[in-house]
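[1] Structure of the sequence below:
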Amino acid sequence: MICTRCKNAMIAWIQRNLVRSCQFSSSSRRKGYDDTIGNLKIGSHTRVIFQGFTGKQATANAKESIAWGTNIVGGVRPNKEGEHLGLPVLPTVRRAMEELKPHATGIYVAAHQAPAAIEEAIEAEVPLIVAVAEHIPLHDILRIHSMLSSQSKSRLVGANAPGIISAIGHCRIGFQPLPTFSPGHVGIVAKSGTLSYETVASLTRSGLGQSLCIGMGGDVVAGTNFVDALRVFETDDDTECVVLVGEVGGTAEEEAAAWIKDYKKRTKDPKPIAALVGGVYAKPGRVMGHAGAWAAPGEGSATTKYNALEEAGVTMVDHPAKFGGVVKQLLSSSGRDLKGIMKSASNAAAEQKRGFHTYRPRPPFGTTMSSNPQLQQRRLHLGTQQSVTLLKEYGIEVLANPPPEDDSRLLVITVDRTARSPCIIVSPTTKEDQIYQRAIHIPFEYSSGPTKADINTALEGLQMDAAPPATKAVAVDLIGKLITLYHAKEAVALEVRLKISSSSDKLEIYSPNLSFDDAAYRSTKRHSELHQQRDLSLEDPVEVSAEADGIVYIKLDAPTPNNEPRNIGTLVNGAGLAMNTVDALATHGGYAANFLDTGGKATSETVKRSFELILQDPRVKVVFVNIFGGLTLGDMIARGVILAFKELEMAVPVVVRIRGTNEKEAQKLIADSGLKLFAFDDFEEAAAKVVELSQK
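    Prediction:
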């Protein structure tokens, strides 16, 4: 049950920020894009083109999608014209729109090429644009959303998302693992790809199937969010129940909770809704695998999101494997025809099996393995002295010795994920327990910057509207200089603390905390002089060494209830599932020593390397391998586990739980290995065993 303090904080946040965000999104600048939500209703009628159509990965994906039933009508390759897979290839998206009349396009190009491809699709007015590539620079996406906000023809899904798929209409635009999906009547919207696959599998095993599944994606800014998806599901006749899969970072879950409250009030027979939120035990201040899995000042935690949804009447679960049983119960208790829903799903699934026979999962686009070190670095944080030097270049002088925090104020230039634009965040206090309640987000247009009214709102939020004119002028100048830096160096967040000197009314600036978009450097080599300042000596050497292998490893060391030891090593594929594994273990009374995401491109060698990283932590008493084989093949993971046992000195027990693609082959490999492994299918049983072993 939500505590009074959390409830009051949540209400204050909604009154202060959500209302403003809704006003911002319903203005003339945002109204046009909202009108494109209906474009998400894909199905058997949807005509699809691929950009990058003749590429190796796009070709393989197209073959699978066509065999499944997706109506792909052709594709685009710049400066080329002809035929591919028996379908027309055209040199531009505009030509494709004129001649092929598509309803949707899938962007199947690398991250550095994706922004131009998305912009071309917007200019050609393609109704639905699906961008799956990871590591698209944040400021490129902000510029794209500045374009989208001024039009009413095109809707974006992604980026860094598995895409969108209509199981009931056999239309896939993305790289979702097809054998996991089954036609049915449950709508899904998720930030995490892997968590969505396990959710889908749970529903499929329960005989429910899915209607429409929307991958919101794990980037900082999503083209389609939870509220957008909920508006589609509300009027979709094929959807009887909705599942939301969220995680730490942003405010999309709180906004969904507010929408759900209103929906339940105005609807006589609302569709039941279940949800999961990952990252309850995420490490504060760290990017947890997904580029968007971090909370800005004034944003709530995963717990805040969980409480908001629960307060809105959403049924919460702690692991996606539970969704099947929970949704069945929700459908039954809501008075819906559960038997009829399951019969319809069963008939549709039987038809699907007759029409689709082969599928071989492949890695997501834009995430190919690379020998480039620091592949998984999500943000560059500058040290204090580096930050002071950079700010001085932009005419901002910083105090060498921070003053006492009393009466200090917070100023941040970062991203407003709801407005899909940059924003100013201000708080009249820097006290951690008060920022969430008192911070104000002020979104502004990416290209033109904040208005005079926005600046005045910022001054009011800083409680500087009554300050001497000279002091206010310095604050206004500071905001302008930080925004200039934000654009020039493609920052993610620029944070400083302010204080008005009691003796001179001078504005003192101190404690800078600056972070920049790593993708801008990794994908396009922009700002190399800045990113080469990264000081590895200030970082955990194990975490740094993991990056070279494309692994995200984060040591967890926050205090636990009753000071329980953090002695469980975790090895998981997918950032969302990795966060959820840490959370779910805690509900069983066990605490993870690390977060480890092998990524969707895990190989046997990657798994072996993951074991090496985990075993460097002397706290670890047991290792939990929790894999859902969506894109990652279960048997390949099993071989990696066996390889690690043979080549490493495994002095601790290992519990393995592998489900999904090739799960039977994986389980047989483990069973036949003769190794001392504890193998489980069920997550609850596996987690209970892990906790038992950790307490010996």
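[2] contacts, neighbours, all on C-alpha from now
    Will do.
[3] where along the stretch 551-696 of the chain do the strands fall?
    Along the stretch 551-696 of the chain, counting by DSSP state E, counting those that start in this stretch, strands occupy 552-555, 566-572, 591-592, 594-597, 622-629, 654-660, 677-680.
[4] Please enumerate the helices of the stretch 101-250 of the chain.
    With helices called from DSSP state H, counting those that start in this stretch, the stretch 101-250 of the chain shows them at 114-123, 138-148, 193-205, 226-235.
[5] Next, the second sequence, to be compared with the first:
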Amino acid sequence: MARTAVLRSWRAPAASTRIPRSSFSTTTRLGAYEDTIKNLMIGKHTRVIYQGFTGRQATANAKESIEYGTNVVGGVKPGTTGEHLGLPVLPNVREAVKELKPDASAIYVPGNGTVAAMEEAIENEIPLIMAVAEHIPLHDIMRVHQILRTQSKTRLVGANCPGIINTWGRCRLGFQPLPFFKEGNVGIVAKSGTLSYEAVASTTRAGLGQTYGISMGGDILAGTNFNEAFEVFEHDEKTEGIILIGEIGGRAELDAAEWIREYNKRTANPKPFMAVIGGIESPLGRVMGHAGAFRSPFEATAREKIAALEKEGVVVVDHPEKFGEGMKKLLAQRNPRSAGKAASGPGAMQRRGYHTMRRRPILSASSSKVTVDQKRTLIIKQHESFDLLTQRGIKTTGNSSANDLLLAISVDRSARQPAIVAAPTSEPSQLFSRSRRFPFEYRSKDATSDAMLSQVIQTLEVSDSAKPALKNLLEQLVDIYVSKEAVVLRTNIQVSEDGEVKVSGAQFRFDDAAFRSSKRQEDIHALRDIDGEVPEEVAAEKEGMVYVKMPGEGTIGTIVNGAGLAMNTVDALIARGGHPANFLDTGGKATKDTIKASFKIVTSDPRVKVIFVNIFGGLTLGDMIANGILLAFKDLGLNIPVVVRIRGTNEKLGQDIISNSGLKLDAYDSFDEAAQRAIDLASGTASA
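    Have a look, this model is predicted:
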């Protein structure tokens, strides 16, 4: 059954309506994960438990959520029966399901226990599970997705995300900053947490408010994607406008464009869409904070994603603070009595009446072509990749050719599976258009089946004589991929007329989360050459931050909390004529220690003439951020100007602290004003 058909067969429940447990599953057939989309429709009826209930983070979060109105009914602590926050604690999920009959579970299990907690929740058929944890090893989450695909009871939101919230039903699973949410009419789905907070704050300021905030999350594989969230928004009567927040990596935004095209065709008066895409100026191959925020050569660029969305009438802006007023104008155009009368194509109604707003600027294409070494995951040297292959009997040659073909093992993020990627060329500019993906079940023999090999041979445009050698190469690549927990294994190959296959180039990337969290794959990660890396990037890593040195003039140092917001900050500065020196993600939190460490790292770059601090305080207070900036400025004896944009909790108090400091600090609420001030200071057209 198609996903849209599944959604059309049911209606969103009223916020006060209790959904019978049996209604969460409409089928028992295999491969029916799509049937669980309806489980995202949380509200007052949703009975929530916490796994890891008595932990410090879970306790603080549960208190906030209960005060907000979330129907928390208890939780789990392994081996313990008792009470916490006046609610029952059960020793395992099975007992919790039996006694508490939960509709959803918020997983706050520390360390390596997250995956086991997810598997336990799936085994006990909890309808909705939400995981906030970062740094879950890729191969662990692939195993979880293989389980999810074969059942129709449980839906996952996350991981590496703020969670899911329904404002009208006062139900929150996650750590979203509640003061910014308001009952309203805009549905938001996002890869980035900080950008989603910006979107929430913007729509709240505009008087629109929100219905749902659904997190896709920043990992390579997402439990719930854009299209699945769209199906909820389409059928939710309170949702009148939809916001998508994407970034580099994968094809979820392209899938979203296809969904919107079909939606516009079948709907007389479609709900308007707006979007922002982060990472337009991100260097090729770099992981930009989020584990999934990197682009392989055979994936679409951010610009290509933007073009695909705009083709379907989506209004794409360059900064999320424009969502509020922009959506107000789009909703004012949405008049059922005139729907379809003056449209010139899908989404035309969305475009009309929007010309008075500043549109997304055309950005330069310079830095997107830069290829640099990877730091967030491990890319080993080519000769080390060759060693792994020759140990397995694969022939290699250092003589590359313009006629080389591409054969890789990667991840199909849309299928949520590993995949073979093949192309009849290795020319980077042609890979996106000419490559094909062939997903296969994790830890299965599907990758080297006769049917799969026939498709790969056809795509590579070689003769069947190469079949035995290609099968051997694929078997070895899959073995390396699984046994060594790789992210991407890319090879350039040469195929002779008699069917001989040689590898002429190799770039192997491995998951550092497996090593950092569990010390798995120590032999692979021992190959890392820290002495050959950029010192600032290594220093940032030690502080738990992600720093990427940008090429070029680099006069503006950036300090930002959150990967998506940091990518967007770099993009927007370049769009306005600025020259950012770096990408720096302090992480989801911005404490005085991380702020001080950030200033030290950024100012070590002699190109930097001004520092632009762009912080959205969600759980972190604006006044605390401001005081941290003052302390860092004084302790480090800084003598270059600093422009600070503080939004979020206690934003006005933080801005006042900066403005009244008497130091070379400027405080702003507006991103446009702050960015222009930083650009003017860097160019010398304004005085500090």
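[6] whereabouts in structure 1 does stretch 592-612 of structure 2 align?
    Counting by TM-score structural alignment, stretch 592-612 of structure 2 pairs with residues 604-624 of structure 1.
[7] wait, which of the helices of the stretch 101-250 of structure 1 is closest to Y446 of structure 1?
    helix 138-148 (6.4 Å; Cα to Cα).
[8] contacts for the closest one?
    Contacts to helix 138-148 of structure 1, defined as Cα atoms under 8 Å, 6 or more residues apart in numbering, come from residues 33, 115, 118-119, 122, 154-155, 220-221, 223, 420-422, 445-447, 487, 490, 492, 517, 519-520.
[9] how does it look with 6 Å?
    Contacting residues not belonging to helix 138-148 of structure 1 are listed as S421 [Cα atoms under 6 Å, 6 or more residues apart in numbering].
[10] tell me the average deviation of it from structure 2 after fitting.
    Here helix 138-148 of structure 1, set against structure 2 after superposition, deviates by a mean of 0.5 Å using mean Cα distance after the TM-score superposition for structure 1.
[11] which bit of structure 1 covers the longest helix along structure 2?
    As assigned by DSSP state H, the longest helix anywhere in structure 2 is helix 467-483. The aligned range for helix 467-483 of structure 2 in structure 1 is 472-488, by TM-score structural alignment.
[12] What are the buried residues along that stretch?
    472, 475-476, 478-479, 482-483, 485-486 (16 or more other Cα atoms under 10 Å).
[13] mean shift between that stretch and structure 2?
    Counting by mean Cα distance after the TM-score superposition for structure 1, stretch 472-488 of structure 1 comes out at 0.8 Å.
[14] cool, and stretch 254-262 of structure 1?
    Looks like 0.4 Å for stretch 254-262 of structure 1 (mean Cα distance after the TM-score superposition for structure 1).
[15] is it true that A402 of structure 2 lies in a helix?
    No. Under DSSP: H, G, I helix; E, B strand; the rest coil, A402 of structure 2 falls outside any helix and is assigned coil.
[16] picking up where we left off before, how about the buried residues of stretch 472-488 of structure 1 in TSV, adding distance to V496 of structure 1?
    Shown next, in TSV, are the buried residues of stretch 472-488 of structure 1 (distance: Cα to Cα, whole Å):
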residue	distance to V496 of structure 1
K472	16
A475	12
V476	14
L478	10
I479	10
L482	10
I483	13
L485	13
Y486	13
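[17] Stretch 524-540 of structure 2 spans what distance, first to last residue?
    22 Å (Cα to Cα, to the nearest Å).
[18] and it, which stretch of structure 1?
    Using TM-score structural alignment, stretch 524-540 of structure 2 pairs with 530-546 in structure 1.
[19] again, but for stretch 660-680 of structure 2
    Counting by TM-score structural alignment, stretch 660-680 of structure 2 falls onto residues 672-692 of structure 1.
[20] Next: stretch 6-23 of structure 2.
    Going by TM-score structural alignment, stretch 6-23 of structure 2 sits over no part of structure 1.
[21] Three-state assignment for the residue lying farthest from the centre of structure 2, please.
    Relative to the C-alpha centroid of structure 2, counting by Cα atoms, centre = their mean, D498 is the outermost residue, at 44.7 Å. Secondary structure state of D498 of structure 2, per three-state DSSP, is coil.
[22] Find the nearest non-adjacent residue to it, please.
    S465 (6.3 Å; Cα to Cα, 6 or more residues apart in numbering).
[23] Distance-wise, check the one you found relative to V232 of structure 2.
    Relative to V232 of structure 2, S465 of structure 2 is positioned 49 Å away (Cα to Cα).
[24] neighbour-wise, which of these two wins?
    Neighbour count, other Cα atoms under 10 Å: between S465 of structure 2 and V232, V232 has more, with 23 against 15.
[25] Which residue in structure 1 aligns with that one?
    V232 of structure 2 maps onto V232 of structure 1 when the alignment is built from TM-score structural alignment.
[26] all helices for the stretch 351-500 of structure 2, in order.
    Ranges of helices within the stretch 351-500 of structure 2 are 382-390, 428-434, 450-460, 467-483, based on DSSP H, counting those that start in this stretch.
[27] How about the stretch 501-650 of structure 1?
    For the stretch 501-650 of structure 1, the helices defined by DSSP H, counting those that start in this stretch occupy 518-524, 528-531, 541-547, 575-587, 604-615, 634-647.
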